[in-house]
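turn this into a structure:
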Amino acid sequence: MGGCISTSSRGEVVSPTCFDVGCCGSKRTKRTFLDHVIGLQHLPSVPNRIFTNGKSRSSCIFTQQGRKGINQDAMIVWEDFMPEDVTFCGVFDGHGPHGHLVARKVRDALPLKLLSSLHSCQSRQNGTGQTCFKGSSEKLDSGDSEKEVSAEDRLTSLWREAFMKSYKAMDKELRSHPNLDCFCSGSTAISIVKQGSNLFMGYIGDSRAVMGSKDGDDSMVAVQLTVDLKPDLPREAERIKKCKGRVFALQDEPEVCRVWLPFDNAPGLAMARAFGDFCLKEYGVISMPEFSHRLLTERDQFIVLASDGVWDVLSNEEVVEIVSSAPSRSSAARILVDSAAREWKLKYPTSKMDDCAVVCLFLDGKMDSESDYEEQGYSSATLQSCHSGNAGESDDGGNKSEPSLQRNFTVRTSEESDSFGNGRLHPEDLEGNGNTVAGEDQNWSGLEGVTRVNSLIQLPRFSEERPNQ
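Got it, this is the predicted structure:
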């Protein structure tokens, strides 16, 4: 996916207290986060942070470009995200003319905003800059079970507020970015934080998280952790319509509901929540994430985050089966993407395959001693992958390998429309709430049709004036 772009929102400062102070206020002696990030341009050198095809201590990630132009998917695993056994993972699927730039910007900026928001929320709660984050709620000396539950509730509340604030700040930065046009471009986001036995999740759009877990018979089962936030979900549709936005499907794809402006059949966004897409932000599309918390058990084996290019052609059960049966853990993400690519060719040979990005996080923290990349002559530390198609990234809205305004085929032309089929199946009542996870007994199928176009029409800018550089 190429080099990492700069990550900071201008004027935002991440408090040193968040990194220089240990979990109970003691001064840390080992090398800290800020030692590695002297100026945010050095973010690619932060240890235990991977964002290109490769592996880490407990995960592997892989992305492959589809047939619609530049790869608009981005992904990240950041181990040691905080000093106390915390790992951050995310997958971001861009759409629109500059979707690839939006996805990369979110990939780099959102984790830091989450840290900053978490520290801010914690400081406000206890009146100090000292934090005491634990992987699970601590038992108090009194042994009072109600107090123990209350401690866990406070931790969940802390992360919930941090997710909400960081997503809001991320969208605000995109709106004011001087060189990145997000009027008709945007990105989904699914981000998780594993802190000990706690799993915290925040997500917008239709990228998805699924967990592989063992049932009572030691058989591997798929547990969907997130809900695809589509415009036809009852709560999403109601919100959009109250804001004067319109939700309907085109005649040639009757089961793909899209969001349209009240006064024009544009842009046809196939999701109800996203970063960017400011042409629709006044008409019901929001960037507020759904949040959920789950306590992990010893039966939970791994978590898969993937963009919808994977879920369009593979079921939750198929994904869990592919990952659990991979010859090595370090090859699981690549094998899953390869399987999705084969399914695209078999099921929809006349369609344009979507980009695919996968993060596989193994919950026991173990990885193979050797990776398939090394066996095939690849280095897991390589920053440029022949599969990513995203060489030469920059944070100023440009791309070193091609002009930033090059059309990326996420927006469909009228000529292309005739070559696409239709069909998307949605189960009823897919609504989730901020405190629950998706039911384990439901199979949430992805796109059943032959295309994946998130927005149909590129709207012109209302003004040709460029902001001052």
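
from now on I want contacts and neighbour counts done on CA atoms only, so please keep to that.
Fine.

could you pull out the helices for the protein?
Per DSSP state H, the chain carries helices over the ranges 17-20, 33-36, 99-126, 145-176, 234-242, 308-311, 316-324, 332-347, 372-375, 414-417.

nearest to Gly284 among those would be which one?
Between Gly284 and the helices of the chain, the shortest gap by Cα to Cα is with helix 234-242, which sits at 3.9 Å.

which residue packs closest to Phe362, ignoring adjacent ones?
For Phe362, ignoring the flanking residues on the chain, the nearest one in space by Cα to Cα, 6 or more residues apart in numbering is Phe302 at 4.3 Å.

quick one: the one you found and Val359 touch, right?
No: under the criterion of Cα atoms under 8 Å, Phe302 makes no contact with Val359, lying 10.2 Å away.

look at the two and report which has more neighbours.
Taking neighbours as other Cα atoms under 10 Å, Phe302 and Val359 compare with Val359 leading, 29 against 20.

run this one through as well so I can compare:
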Amino acid sequence: MFTEIGRFIKSRWLSRRGRSAEGDLFSALDIGRHPYGQYSVATIQANELNEDAWQVETCPTLAGTFVGVYDGHGGPEASSYVKENLFPQLLRYVVETGCMSSDALMKAFDTTEKGFESLVAEAWPSIPQLASVGSCCLVGVVLKNMLFVANLGDSRAVLGTIGKTARNMAHVQLTLEHNAGVEAVQKELQSLHPEDSNIVICRQGIWRVKGIIQISRSIGDFYLKKQHFNREPLFPRFRLPSLPRPVLSAEPTVLIHELQPHDKFVIFASDGLWEHLSNQEAVEIVSMHPYKGAATRLVKAATRKAAEKREVRYSDMKKIGRGVRRHFHDDITVIVLFFDHALIGDHAGVGGMPSIDSYLIPFHQ
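Next up, the predicted model:
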């Protein structure tokens, strides 16, 4: 356990290194391949620490593709832990049951949450602030012609599909957002905590759970889940008078979608993208250009809009370094997963489960 804690502290230190020009804040994989087509990835850092993580992985035996976008907050430790542990846990449950299912996803999220809690408990005497670190978690799994999407927090998955005419690209939002600014989330929290009139508080136009955090579900953030972690020496701004039961949850919402020939791609992205682009704008940007560099175009479109909102030239904003840049936009992580339905058809009859020793081979991390 100490080795794991040391690794996370090292990751925090490494994220502070380097210059702050945009070339050091931006990274991309213009095009990569997965069993059902191609994918594109791009990220741009705005915070002082790079708190996001992502992954695209595949299992040759299952002929499946796994996508993860992890939007961390309070530090990089939770998103890093999820990246290292969620996928192996999912594989374990799939192997045990012999099939991919929403139940396997739910169990993988739960095991990952419990694993990070153990890490936080072990670190509490020396690193109590780890209890205030958390991560949104957006996962997609493509297996044969089935798409599974699981989500915690306010990242979003949007399907790009052909509309009524071949020239009309439509969007379908595949995820529910667990954000206190959403009326349905406010009602859910109020129904779960009828005795607490301050379960959601609006300050300066922003709704937050207990006036502290915008999201209502996450991995980590144990200071809002366990009384043991909501006390000294945790920073006073995180402490509540009492925490009789959790106010945040780690239970994801899961959607299963059968892919159709008109379904062309899915955009998996942290909320930093959706603060500046609508679902329709995003799918149109992707559909109007080649696959290569699709995620980069989305990130650049979002940062251009962020500059316009603050009446700053895009060329000038590119010179703004980490930390200060957060006043213009959030960290942004985008994965665009394209579908080749000829390949999906080729895999339609693939079966069999891997042994636990076969593990999964990453395409890119």
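
re earlier: can you lay out the helices of structure 1 as a markdown table showing distance to Leu199 of structure 1 and mean neighbour count?
What follows is the helices of structure 1, written out as a markdown table (distance: least, Cα to Cα, whole Å; neighbours: other Cα atoms under 10 Å):
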| stretch | distance to Leu199 of structure 1 | mean neighbour count |
| --- | --- | --- |
| helix 17-20 | 20 | 20 |
| helix 33-36 | 22 | 16 |
| helix 99-126 | 15 | 23 |
| helix 145-176 | 10 | 18 |
| helix 234-242 | 25 | 17 |
| helix 308-311 | 22 | 26 |
| helix 316-324 | 18 | 19 |
| helix 332-347 | 21 | 20 |
| helix 372-375 | 28 | 14 |
| helix 414-417 | 41 | 10 |
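
among the ones you listed, which is nearest Arg208 of structure 1?
helix 308-311 (7.2 Å).

for the closest one, packing partners?
Contact analysis of helix 308-311 of structure 1 by 3 or more Cα pairs under 8 Å, 6 or more residues apart in numbering; DSSP states H and E lists helix 332-347, strand 356-362 as its packing neighbours.

what range in structure 2 matches the shortest one?
Same thing as strand 356-362 of structure 1. Counting by TM-score structural alignment, strand 356-362 of structure 1 lines up with residues 332-338 of structure 2.

can you check the first one too?
Residues 294-309 of structure 2 are matched to helix 332-347 of structure 1 when aligned by TM-score structural alignment.

average offset of that stretch relative to structure 1?
Comparison of stretch 294-309 of structure 2 with structure 1 after fitting gives an average deviation of 0.7 Å (mean Cα distance after the TM-score superposition for structure 1).

thinking again about what came up before, now the match of strand 356-362 of structure 1 on structure 1. Mean distance?
Stretch 332-338 of structure 2 sits 0.3 Å off on average (mean Cα distance after the TM-score superposition for structure 1).

in that stretch, what counts as buried?
Residues 332-338 are the ones in stretch 332-338 of structure 2 that count as buried (16 or more other Cα atoms under 10 Å).

outside of it, which residues touch it?
The contact list for stretch 332-338 of structure 2 (Cα atoms under 8 Å, 6 or more residues apart in numbering) reads 36-46, 52-54, 67, 69, 71, 264-273, 291, 294-295, 298-299.

quick one: residues contacting the residue nearest to Lys305 of structure 2 when sequence neighbours are not counted.
Closest residue to Lys305 of structure 2 apart from its sequence neighbours, by Cα to Cα, 6+ apart: His276 at 6.2 Å. Residues counted as contacts of His276 of structure 2 (Cα under 8 Å, 6+ apart) are 302-303, 305-306.

for those residues, which pairs are in contact in structure 1 too?
Compared against structure 1 with both residues aligned by TM-score structural alignment, their matches' Cα atoms under 8 Å, the contacts of His276 of structure 2 retain 302, 305-306.

and the gap between the residue nearest to Lys305 of structure 2 and Ile201 of structure 2?
24 Å (Cα to Cα, to the nearest Å).

from the contacts of stretch 332-338 of structure 2, which land in strands?
Of those, the ones assigned to strands by DSSP state E are 37-44, 52-54, 67, 69, 71, 264-269.

name the residue most distant from the centre of structure 2?
The centre of structure 2 is farthest from one residue, Thr165, which by Cα atoms, centre = their mean lies 32.1 Å away.

structure 1: which residue goes with Arg208 of structure 2?
Per TM-score structural alignment, Arg208 of structure 2 is aligned with Arg258.

correct me, but its match touches Ala270?
Yes: applying Cα under 8 Å as the test, Arg258 of structure 1 and Ala270 come out as touching, 4.5 Å apart.

and for these two, which residues touch both?
Common neighbours of Arg258 of structure 1 and Ala270 (Cα under 8 Å, 6+ apart) are Pro231.

quick revisit: and the buried residues of stretch 332-338 of structure 2 as a markdown table, adding distance to Gly23 of structure 2?
Compiled in a markdown table, these are given as follows (distance: Cα to Cα, whole Å):
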| residue | distance to Gly23 of structure 2 |
| --- | --- |
| Ile332 | 15 |
| Thr333 | 15 |
| Val334 | 17 |
| Ile335 | 19 |
| Val336 | 21 |
| Leu337 | 24 |
| Phe338 | 26 |
